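>>> dropping a prediction and its sequence here:
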Amino acid sequence: MSILDITVVSVAQPTFQTEFAASPAQVAWTMTGYTLALAAVIPLTGWAADRFGTKRLYMLAVALFTAGSVLCAAASSIEMLTLFRVLQGLGGGMLMPLGMTIMTRAAGPERIGRVMAVLGVPMLLGPIFGPILGGWLIDIASWHWIFLINLPIGIVALVYAALVLEKDSPTPSETFDFVGMVLLSPGLALFLYGVSSIPEAGTVWDTKVLTTAVIGLALVVVFVLRNLFRAPEHPLIDLHLFRHRALTVAVIAMSLFAIAFFGASLLFPSYFLQVRGETTLQAGLLLAPQGLGAMLTMPVAGVLTDKIGPGKIVLAGITTIVIGMAMFTQVAIDPSQVALTASGVDISEPSYLYLLGALFIMGLGMGGTMMPIMTSALQTLKDAEIARGSTLMNITQQVAASIGTALFSVLLTNGFNDSEAIGALRGAAETGQQPDPAIIPQAFADLSAAFGEVFVVATVLVAVCLVPALFLPRKRPAETSEMSQPAAMMH
């Protein structure tokens, strides 16, 4: 539910503008507010899980998210909708790290790869099928249903959690790191707000971007320095977890991968919408091969990770993604390949078979990349460290994905701005005039070239992920721990 809602609402942005007579900037807060609430609450999850127990907190998170969904459907103004989206985000932010903690503890280190493969399905498929679900619900019913659909799912989740999750045995003695919360939660929210404002501003040097991002980053740096040199007894995020080599390497690998892959993920639907002229629903359906590829390899990758360790699996996964992404670098076309027809613009190259094949190949790689990296981070942690470890990984993923999205948005926008033909086409659209037919082929050629150049950057960034992947464990956790025992005894 929480992952779907990030992308489902993106489809409804034009509908919100019409319904609430709001500007695009006002409507964008329905997405930004949710993301900021998500980022602000994730750091609290590790402490709260230890203090109150995972079952109670999970049920509270589901209840908050479901209540926020119903209130969103009842909103009568854009301000109310934004406020209720924040409430949704507070619940949604806790769901992922909590779900990961519950499942990791239940599985134990020797089965964590298989469990992560199951958990990875909604993480990878949510962004792909969110636009399809959102577009379909708005088409057949109304925008209210993109939120109301969460009510029956939330009720089922609450009842099922009450029945099957083990009774909590929390540790009430843990003190709350209040200073850490005051530094980290606003710090992350401000930093992500600054970063997510970059595409709208068009530059990193915009005052709003710099002010909020720098203040946010300063708060995070103070939090880190305080934890390293004047560590509280029970820190909000335990930075001493980085003593685990596998976790440190996994955090670096996850950061690079999330910047490259989640940032590039926004390019695929944009290409189909802007260059190939597809509707939102069609663009969503065209991304389905990516999800199918991931579904095929993810269960296999989970089993193999438990047997031979995550290192070899992640190397194979990233290499496969690089191949698929490199295929998208060939989307640039000549003006001669753009045909003007009665129904609009027709572009036949590259063929849809080629593009869908590239997406399927990328999906195969995705299934063997993200969750094995998560497995590598968590499988060497002790039971008491798992809640803090999964929280740390979720923060890493959230921040890196936001940086990637902003980076690729700016690169693409700058590519568009360099083209006079695209500028002329946009100018005609804004004034309601008919564009000069002579500039249309050149404009679409420039559009495709801009996408091709950004896909080159994406391919290089994904390839860079191979470096930390080389240092991921290449043995199953039992072997690793057996090998370390003699060394520990000697020490």
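Good, I have the coordinates. Residues are numbered from 1 along each chain as shown.

>>> C-alpha from now on. contacts and neighbour counts both.
Noted.

>>> for the protein, which helix is longest?
If you go by DSSP state H, the chain has its longest helix at helix 386-417.

>>> buried residues, the helix or strand that it is followed by. List them.
Next in sequence after helix 386-417, counting helices and strands by DSSP states H and E, comes helix 420-431. Neighbour counts using 16 or more other C-alpha atoms under 10 Å place 421-422, 424-425 of helix 420-431 among the buried residues.

>>> returning to what we had before: and the longest helix of the chain with helix 420-431, angle?
Orientation check (axes from the mean of the first three to the mean of the last three C-alpha atoms, to 10 degrees): helix 386-417 against helix 420-431 gives 100 degrees.

>>> how many neighbours does Ala487 have?
9 (other C-alpha atoms under 10 Å).

>>> any idea how far Glu479 is from it?
13 Å (C-alpha to C-alpha, to the nearest Å).

>>> now do Leu184
Applying C-alpha to C-alpha to Leu184 and Glu479 gives a distance of 37 Å.

>>> who has more neighbours, the two?
Between Leu184 and Glu479, counting by other C-alpha under 10 Å, Leu184 is the more crowded of the two (28 against 13).

>>> Leu281: what's it in contact with?
131-132, 135-136 (C-alpha atoms under 8 Å, 6 or more residues apart in numbering).

>>> before we move on, the earlier item: turn the buried residues of helix 420-431 into CSV, including distance to Ser10.
Below are the buried residues of helix 420-431 laid out as CSV (distance: C-alpha to C-alpha, whole Å):
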residue, distance to Ser10
Ala421, 28
Ile422, 24
Ala424, 27
Leu425, 25
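
>>> and of those residues, the nearest to Leu466?
Ile422 (36.1 Å; C-alpha to C-alpha).

>>> quick one: the strands in the stretch 1-150 of the chain, in order.
Using DSSP state E, counting those that start in this stretch, no strands are assigned anywhere in the stretch 1-150 of the chain.

>>> and here is the other one:
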Amino acid sequence: MERHAARRAGWALAISGAAGFMAALDNLVVTTALPSVRADLGGTPADLEWTVSAYTLTYAVLLMSGAALGDRFGRRRLFTLGVLLFTAASAAAALAPGIEALIAARAVQGAGAAVMTPIGLTLLTAATPPERRGTAFGVWGAVNGLAVATGPLIGGGLTEHLSWHWIFWLNVPVGLLLVPLVRLRMAESYAPDARLDVRGTLLVSPGLFGVVFAVVNVDAHGWTSGRVLTGLIAGGLLLVAFLWHCSAHDRPMLPLRLFRDRAFSGVNAAGLLMFFGMFGSIFLLGQFLQNVAGYAPTEAGLRMLPWTGMPMLVAPLAGRLADRVGGRIVVVCGLALQATGLVLYALTISADVSYAAQLPALILGGTGMALYFAPASALVMASVPAAEQGIASGANSALREVGGAFGVAVLGSVFAARGGYGSPQRFVDGITPALWIGAAGVALAAVAAALIPRRGTAQAAPAPAREPAGV
């Protein structure tokens, strides 16, 4: 029995890890291929930006809805549909005859990723014994870290040696392999007596769309443009209506009572703030290495590996450490290290700074990020009843994506207001205050995580698995 449980957990980790890898990879893999895409398909700079933003937009908007659908109609079933949707959209992107078709395919890719990512994490939780979840989440975090770290490198390598189409074809055989494995190796599970909250879905999805749409347009149109203000106001009003609905409804999509638990509210606040500081900073530092230090995109990606690649090395160890001492202290230490790395970068950066001088800040930031990821996922799952782990995972992922989008927009705006691209010194003048704000955001995340009570590290019981008739 124990051997069977270990085998089931291993398969769940392999399958959910592969799906998470594809979803995380496609968030970044297209960035280094944009010049080749433009040469083949044409398009304005704004069109090229939307080949990245379309994926981010649908991914962030549909995370909660994807998790809720899995709770209601079967997590394994919806996970399979998510993988199929993502795989088909990847093939459509590779075959896109024009830039508009590519943008549309990227939007569908994001929708598939929004279904399979939170449900995959819930299925992994259900299949893994409580005492091994920290280690499992550590490996899962390392796999996702590998995707983040190698996304620009894989995109650049495939584009240079084959063509940009292969950054999408790469997903197709993986997706086709996962579909039968999900059916054969993972058990179906539902949230007990789950119902689909149609009104909540109709409020939260366009609400998140409005806010995220506005944020991804800040760089091109500015905070005071009609497009951005309309998105923020309309989306914000819909989200307020969603929260009112959740407070008044007996069975809402997102039970607000979950946020009365200090563990759940603390880890979600920490995630939002951490992604705010991390994504905004990485967005600017990647450009610093190219525009000021003079590295090519692939060379810049390689030099970011001490930060972005550190989860591959540290996240599994962080998971084991969390199993022994509890996730709270590991998360707090990780966030403190990451904030220290950003402070060190802000103090060190200059127009002629050497890469060796940047290295300590990169290593500190990467180690901190790695220490955060695995224990944070375990804390989210442990802070709610097993029946609500699906929606908890979706809500946590949605908040982190929104935090990352705001981080890029806010730090980008600070950079533009205080500096710019005119010269290396102007770039440094802009990025320095932006890094201080990013460091402040991550430091506040550490404070939020420190407020998580010790009981928040207890592991929740796995969601019950059952095989419905006819499936």
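Great, that's in hand. All values derive from a computational prediction rather than experimental measurement.

>>> now tabulate the contacts of Leu281 of the first structure in a markdown table and tack on distance to Asn414 of the first structure.
A markdown table is the format used below for the contacts of Leu281 of the first structure (distance: C-alpha to C-alpha, whole Å):
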| residue | distance to Asn414 of the first structure |
| --- | --- |
| Pro131 | 25 |
| Ile132 | 28 |
| Gly135 | 29 |
| Trp136 | 32 |
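
>>> looking at those residues, which two lie furthest apart in space?
Most distant of the contacts of Leu281 of the first structure, by C-alpha to C-alpha, are Pro131 and Trp136, 8.4 Å apart.

>>> these two: which is more packed in?
Pro131 (28 against 16).

>>> and that one? What does it align with in the second structure?
Using TM-score structural alignment, the partner of Pro131 of the first structure in the second structure is Pro152.

>>> Tyr160 of the first structure too?
Aligned by TM-score structural alignment, Tyr160 of the first structure pairs with Leu181 of the second structure.

>>> tell me who's in contact with the closest residue in space to its match that isn't next to it in sequence.
Nearest in space to Leu181 of the second structure, with sequence neighbours left out and distances taken as C-alpha to C-alpha, 6 or more residues apart in numbering, is Ile15 at 7.5 Å. Going by C-alpha under 8 Å, 6+ apart, Ile15 of the second structure touches 120, 178, 181-182.

>>> which residues touch the spatially most central residue of the second structure?
Centroid check for the second structure by C-alpha atoms, centre = their mean gives Glu401 as the closest residue, at 5.6 Å. Residues in contact with Glu401 of the second structure (C-alpha under 8 Å, 6+ apart) are 56, 60, 272, 275.

>>> in stretch 469-488 of the first structure, which residues are buried?
469, 472-477.

>>> what's the match for Gly293 of the first structure in the second structure?
Residue pairing (TM-score structural alignment): Gly293 of the first structure is matched to Met310 of the second structure.

>>> burial check on that match, number of neighbours?
Other residues lying near Met310 of the second structure total 25 when counted by other C-alpha under 10 Å.

>>> correct me if wrong: Phe213 of the second structure contacts Leu229.
No: here Phe213 of the second structure does not reach Leu229: they are 10.4 Å apart, not a contact under C-alpha atoms under 8 Å.

>>> have a look at those two and say which one is more surrounded.
Phe213 (25 against 18).

>>> the more buried one: what's it in contact with?
Remark: with contacts taken as C-alpha under 8 Å, 6+ apart, Phe213 of the second structure is in contact with 57, 228, 231.

>>> can you report how many residues neighbour the match of Tyr160 of the first structure?
Residues within reach of Leu181 of the second structure, counting by other C-alpha under 10 Å, total 15.

>>> can you tell me the element it falls in?
Going by DSSP H and E, Leu181 of the second structure is in helix 171-185.

>>> now the following helix or strand past that helix: buried residues?
For helix 171-185 of the second structure, the following helix or strand on the C-terminal side (DSSP H and E) is helix 198-216. Of all the residues in helix 198-216 of the second structure, those buried under the rule 16+ other C-alpha under 10 Å are 200-201, 203-216.

>>> now stretch 82-97 of the second structure
Across stretch 82-97 of the second structure, burial judged by 16+ other C-alpha under 10 Å covers 82-94, 96.

>>> where in the second structure does stretch 75-83 of the first structure align, residue-wise?
Against the second structure, stretch 75-83 of the first structure falls on residues 96-104 (TM-score structural alignment).

>>> residues in contact with that stretch?
With C-alpha under 8 Å, 6+ apart, stretch 96-104 of the second structure has contacts from 41-43, 47-48, 50-51, 54, 92-94, 105.

>>> can I have the buried ones of the residues you listed as a PyMOL selection?
Buried residues within the contacts of stretch 96-104 of the second structure, by 16+ other C-alpha under 10 Å, are selected in PyMOL with:
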select buried, resi 47+48+50+51+54+92+93+94+105
